[in-house]
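In: quick one: sequence plus predicted model below, questions after.
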Amino acid sequence: MSAEDNGELSFEEALSRLEAIVRELEAGRIKLDDAVNAYEQAVGLKNFCEKKLQEAKLKIEKIVVAPDGTPSLTPLDKNDD
């Protein structure tokens, strides 16, 4: 599955498709050519999901107020409480 094909998918839809392909490949009941095509689709979906996760991570920020009262946005550190 190419990146263009994934353009309309949500993260959840792409992940669901990826999981279905993995189950199909693990079952081992598909022809070699079909397995190769499924693997190629899975790689595209994996890359799409990783990109979406990275985009979401970059959007998650926290508001920090400086001593002078000026608010600013900084990346949210996973160690912050």
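Out: Okay, I see it.

In: from here on, just use CA atoms for contacts and neighbour counts.
Out: Fine.

In: biggest helix in this structure by residues?
Out: Counting residues, the longest helix in the chain under DSSP state H turns out to be helix 32-59.

In: immediately after that one, which helix or strand?
Out: The C-terminal neighbour of helix 32-59 among helices and strands, as given by DSSP states H and E, is strand 61-65.

In: which residues touch the helix or strand following that following strand?
Out: Beyond strand 61-65 in the direction of the C-terminus, DSSP H and E gives the next helix or strand as strand 71-75. Outside strand 71-75, the residues that touch it by CA atoms under 8 Å, 6 or more residues apart in numbering are L58, I60, E61, K62, I63, V64, V65, A66.

In: check it against this one:
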Amino acid sequence: MADDTKDMSFEQALQELERVVNQLDSGDVPLEDSIKLYERGALLKARCEAKLKEAEEKVEQITLNADGKPTGARPAERM
């Protein structure tokens, strides 16, 4: 299965992932199609996680001086 999710935005991947989950939840999908949907869902989930990690790495925390005034920003700490 080709991974065409690499150029998807977070929103696109999430929307399609929701569609895949709904199809699987319906219980009306033949086994072979369920397997393909599951694999597609795994790719979409990975894309969403990657996009969230990218966003997290870009988030900055505002630094304050002793008086509580902003002095700049620093990268957010990683968990």
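Out: Great, that's in hand. Because the structure is a prediction, the values reported are computed rather than measured.

In: TM-score for the pair, please.
Out: Scored by TM-score structural alignment, normalised by the length of the second structure, the superposition of the two chains gives a TM-score of 0.78; 74 aligned residues with a CA RMSD of 2.4 Å.

In: once aligned to the second structure, how far is the longest helix of the first structure on average?
Out: Average distance, helix 32-59 of the first structure versus aligned residues of the second structure after superposition (mean CA distance after the TM-score superposition for the first structure): 0.5 Å.

In: figure out how far that helix is from the centre of its chain.
Out: Taking CA atoms, centre = their mean, to the nearest Å, the mean C-alpha location of helix 32-59 of the first structure is offset from the chain mean by 7 Å.

In: quick one: it to strand 71-75, angle?
Out: Here helix 32-59 of the first structure points in a direction 150 degrees away from that of strand 71-75 (axes from the mean of the first three to the mean of the last three CA atoms, to 10 degrees).

In: Provide the aligned range in the second structure for helix 32-59 of the first structure.
Out: Equivalent residues of helix 32-59 of the first structure are located at 31-58 in the second structure, counting by TM-score structural alignment.

In: now do the buried residues in the longest helix of the first structure.
Out: By 16 or more other CA atoms under 10 Å, the buried positions in helix 32-59 of the first structure come out as A35, A38, Y39, Q41, A42, G44, L45, K46, F48, C49.

In: on that earlier part again, mind putting the contacts of strand 71-75 of the first structure into JSON lines with distance to E26 of the first structure?
Out: Formatted as JSON lines, those follow (distance: CA to CA, whole Å):
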{"residue": "L58", "distance to E26 of the first structure": "34"}
{"residue": "I60", "distance to E26 of the first structure": "35"}
{"residue": "E61", "distance to E26 of the first structure": "39"}
{"residue": "K62", "distance to E26 of the first structure": "41"}
{"residue": "I63", "distance to E26 of the first structure": "45"}
{"residue": "V64", "distance to E26 of the first structure": "47"}
{"residue": "V65", "distance to E26 of the first structure": "51"}
{"residue": "A66", "distance to E26 of the first structure": "53"}
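
In: thanks a lot, catch you later.
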